[in-house]
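A.B. asks: Below is the sequence, then the predicted model.
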Amino acid sequence: MDRTKSAFEFAYLAKIHSFSMLPSSIHTLSPTVSMAMVTELLADLGLDPSWVDKAIDRAGIAPELLQEAGARISVEQFSRIYRQLVALLDDETPGFFSRPLRQGTLKFLCLGMYGAPSLEIALHRFRSYFRLLLDDMGFEVTINGALTRIALIEHVPPRRSRVLVHEIMLKLVHGVASWMIDRKIALARVDFAYPRPQRAADYVYLFPGPVQFDQAQTALYVDSEYLQSPMRQDMKALGTFLRNAPADWLFVSFSEKMQTHRVRDYLEAQLAHKPTLESTASALHFSERSLSRRLADEGTTFQAIKDELRRDMAIQKLLKTRMPITAVAAAIGIDNLSVFNRAFKLWTGSTPGTYRRLGAGRKSRDAGG
């Protein structure tokens, strides 16, 4: 197939335009996504540049942001551009492997898991399904007492960014399994068969659990008790799950939260009041030392969580509201505009005003702000 024929590409964009604008099921402020995930998703596909410009515009991403090393986008924006690539290429893993996974692959995967008496049997079907479809990569499920290991088996190197392919395929099995039993599966440990990437700070939300890099294989470890969980989703829920893909399996919210998530949830309602480590620890019934130690065990700090939340909230308000920049700063607990400008440039590489002009997308730019 010649993927440089713009008429064909724009026809696909027209086909999925209304679908890509469907609201996500994510209702709370979700972490933002590194622009590196988008650039890796689009790289080396041989697409007509005019299609790329059109696609990122329809996802609400300004082309200029692709050049900003620290740029961030919303989960919804990433999901929109991912879905556009899926529709254009007729490949639910856009260019990852030597054989495309045609549209409908995820649907039939989930249908094949329906009726399984337990997650253990469903995962056996999951593994068998991909063994039939993919030559390049497979899954291995090993039960070893209290822990079960689910590993990616790489038969040949991916055709795209290895980091991105491993991230998405590992999240696929985790997200689908969590969704099928209607219970977010806590991760006891996650291994990655590559060096620590620049966006590793995001893994506390993508892969909430102890993470190790430079391992022999990419794998996740979960409590074996999850394997006895029954399937709980029905056909009506499947439609919503598929419409929101990849958001609902790639960026899942967790009921079994890490302490990092509890701190972030608390701070989200308190940023304007300038919460401190002391006040947050007290509200969550910890001493400062105990909370700091728990966060350190999860690979982060109170200040890092607070700064990441400030960054994400500021980006959301700049792109989705007409709030004056001074009001945005106040909403995240920064009274001085100069301080906010310096902090935001450190976070994203741009000043708040520039980021709003570049990243608001066509609708927001027409609305002003």
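C.D. replies: Alright, I've got the coordinates. This is a predicted model, so every value here is computed, not measured.

A.B. asks: When you work out contacts or count neighbours from here on, use the C-alpha atoms and nothing else.
C.D. replies: Fine.

A.B. asks: those strands in the stretch 51-200 of the chain, which residues are they?
C.D. replies: Ranges of strands in the stretch 51-200 of the chain, per DSSP state E, counting those that start in this stretch, are 72-73, 137-144, 147-154, 189-191.

A.B. asks: would you list these in JSON lines and tack on mean neighbour count and distance to Glu256?
C.D. replies: Conversion of the strands of the stretch 51-200 of the chain to JSON lines gives the following (neighbours: other Cα atoms under 10 Å; distance: least, Cα to Cα, whole Å):
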{"stretch": "strand 72-73", "mean neighbour count": "26", "distance to Glu256": "26"}
{"stretch": "strand 137-144", "mean neighbour count": "16", "distance to Glu256": "22"}
{"stretch": "strand 147-154", "mean neighbour count": "18", "distance to Glu256": "17"}
{"stretch": "strand 189-191", "mean neighbour count": "19", "distance to Glu256": "14"}
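
A.B. asks: Take these and write them to JSON lines, including distance to Ser282.
C.D. replies: Putting the strands of the stretch 51-200 of the chain into JSON lines (distance: least, Cα to Cα, whole Å) gives the following:
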{"stretch": "strand 72-73", "distance to Ser282": "32"}
{"stretch": "strand 137-144", "distance to Ser282": "39"}
{"stretch": "strand 147-154", "distance to Ser282": "34"}
{"stretch": "strand 189-191", "distance to Ser282": "29"}
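
A.B. asks: So which of the ones you listed is nearest Glu92?
C.D. replies: For those, distance to Glu92 was read as Cα to Cα. The smallest value, 14.6 Å, belongs to strand 137-144.

A.B. asks: now stretch 43-52, how far from the centre of its chain.
C.D. replies: Relative to the chain's own centre, stretch 43-52 is displaced by 22 Å; criterion: Cα atoms, centre = their mean, to the nearest Å.

A.B. asks: So Leu220 is in contact with Ala186, correct?
C.D. replies: No: between Leu220 and Ala186 there is no contact under Cα atoms under 8 Å: 10.1 Å.

A.B. asks: How about Lys107: what's its closest non-neighbour residue?
C.D. replies: The shortest distance from Lys107 to any residue that is not its chain neighbour, by Cα to Cα, 6 or more residues apart in numbering, is 7.0 Å, and that residue is Leu242.

A.B. asks: this is the other structure I want to compare:
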Amino acid sequence: MPTKSSAITVPMRAALGLIGPATARGIAPDELLSRASIDRGLLDVPRARLSLKQFSRLFAAIVNALEDEALGLHSEPTRPGSVEMLCRTGVTTSTFADCAQVIARGCNAVLRGFKVDCIAEDGELQITLRERGGDPEKGLLAYEVPLLTIYAIMSWLVGRRLPLVCADFPCPPPRHRFELRSLLAGTIRFNQPHAALRFTEQANSLHIVRNAEEIPRFIRRAPASFIDTLLVRDSLASEVRRVLQQALPSLLSLPQVAERLAVSPRTLHRKLEAGGASFQRIKDDLRRDMALHLLTRGTTPLKQIATHLGFSDPSTFQRAFAQWTGLSPGEYRRRTQPRTAEKGHEGGVC
């Protein structure tokens, strides 16, 4: 049974967060859902998840409808082409330290609701976002989108997820802290005076490895390419996920995975914990995402999917799937079967 390392899913929370502001600006949600091949009934399933392709199409549909790469989250739009401009500015530099300076200046031109600064202090670099005017932006998503976009762009430019001292958000902590932490290689702090990314000193000497010819594909696949940069590449958790996936239907234990990665079980456990991950969570997320991937991409019998994912019998798989999503595998498949309109352009920009 073929599988893909890119079979990563996105929580419905993220889709609802994008649809809400777009709807408030007069965009019909049914049209957005249709273009992304998302069944409207899934919006009422709190634990439902989307494929990266569905999420990217939803993202692109909102950007195109609003002509705003900030998705209607701010008082002033970020015009289409802004993210590409930041990428093209970044590839003209040679080191991360220089790149951070030009990216910050470029953000001032496109993120009109923020004053963006790049500050060097005690060997570290900070990119700070402060609201222009007296009223701060409301809601975590208003900070999450620009910070993750900046972080993904710069990580892509240097060819690895950049190490962070911390990421600051001027709002209360959300319930999805674990998922946010998996995207950011550092401590996350909430209720801070302003939004910021603080990079470790060793990041300064990293070199820019991308070129202008690579930018169109990176932009075309966004935000899937952004998530791929932050979640899949150069991450111990992603290496553990890869080893577990390659071994399916066998379910490896932590010591077995540690042996294949040439580290001790204690070291693997400690490093995963330091990165905000756990072995059991990675295993559960892999099986969940592979189940969703296989259910929505074909007609593989449920029994075969259960066997492939290492479940002892179909009923055990069905109970686990219901815990993950709130639906049975059969019902989820019925609600997410690809539509003929799904064929076509894959990506979007953010």
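C.D. replies: In hand now; what should we look at? The structure displayed is predicted, hence computed values, not measured ones.

A.B. asks: quick revisit: quick one: the residue nearest to Lys107 of the first structure is in a helix?
C.D. replies: Yes: under the criterion used here (DSSP: H, G, I helix; E, B strand; the rest coil), Leu242 of the first structure sits inside a helix.

A.B. asks: Counting neighbours, what do you get for the aligned partner of it in the second structure?
C.D. replies: Matched to the second structure by TM-score structural alignment, Leu242 of the first structure sits across from Ile219. For Ile219 of the second structure, the number of neighbouring residues by other Cα atoms under 10 Å comes to 21.

A.B. asks: From Met85 of the second structure, how far out is Ile219 of the second structure?
C.D. replies: With the distance defined as Cα to Cα, to the nearest Å, Ile219 of the second structure ends up 10 Å from Met85 of the second structure.

A.B. asks: Helices of the stretch 151-300 of the second structure, start to end?
C.D. replies: Along the stretch 151-300 of the second structure, the segments classed as helices by DSSP state H, counting those that start in this stretch run 177-183, 215-220, 224-227, 236-247, 254-260, 265-274, 279-296.

A.B. asks: Would you point to the one among those helices that's packed deepest?
C.D. replies: Ranked by mean neighbour count, these are led by helix 224-227 with a mean of 23 (mean count of other Cα atoms under 10 Å).

A.B. asks: That one - contacts with which helices or strands?
C.D. replies: The helices and strands touching helix 224-227 of the second structure, judged by 3 or more Cα pairs under 8 Å, 6 or more residues apart in numbering; DSSP states H and E, are helix 52-66, helix 141-158.

A.B. asks: Which residues in the longest one does the neighbour count mark as buried?
C.D. replies: The neighbour-count criterion (16 or more other Cα atoms under 10 Å) identifies 142-143, 145-158 as the buried residues of helix 141-158 of the second structure.

A.B. asks: what's the closest of the residues you listed to Thr336 of the second structure?
C.D. replies: Nearest to Thr336 of the second structure among these, counting by Cα to Cα, is Val145 at 26.2 Å.

A.B. asks: What residue in the first structure is paired with that closest one?
C.D. replies: In the first structure, the residue paired with Val145 of the second structure according to TM-score structural alignment is Ile168.

A.B. asks: My understanding was that its match contacts Ala247; is that so?
C.D. replies: No: in this structure, Ile168 of the first structure sits apart from Ala247 without contact. The criterion is Cα under 8 Å, and the distance is 11.1 Å.

A.B. asks: Enumerate the positions of stretch 337-347 of the first structure that are buried.
C.D. replies: Of the residues in stretch 337-347 of the first structure, those with enough neighbours to count as buried (16+ other Cα under 10 Å) are 337, 340-341, 343-345, 347.

A.B. asks: Next up, the contacts around Thr95 of the second structure.
C.D. replies: Going by Cα atoms under 8 Å, 6 or more residues apart in numbering, Thr95 of the second structure touches 204-208.

A.B. asks: now Leu111 of the first structure
C.D. replies: Shown here is Leu111 of the first structure, which makes no contacts under the criterion Cα under 8 Å, 6+ apart.

A.B. asks: What's it aligned with over in the second structure?
C.D. replies: With TM-score structural alignment defining the correspondence, Leu111 of the first structure maps onto Arg88 in the second structure.

A.B. asks: residues near His285 of the first structure, how many?
C.D. replies: Using other Cα under 10 Å, the number of residues around His285 of the first structure comes to 11.

A.B. asks: so what corresponds to it in the second structure?
C.D. replies: Under TM-score structural alignment, His285 of the first structure pairs with Ala262 in the second structure.

A.B. asks: pretty sure Glu140 of the first structure contacts Leu152?
C.D. replies: Yes: under the criterion of Cα under 8 Å, Glu140 of the first structure lies in contact with Leu152, with a separation of 6.5 Å.

A.B. asks: For the residue mapped onto Met12 of the second structure from the first structure, grab the count of nearby residues.
C.D. replies: By TM-score structural alignment, Met12 of the second structure lines up with Met35 in the first structure. Residues contacting Met35 of the first structure under the criterion other Cα under 10 Å number 22.
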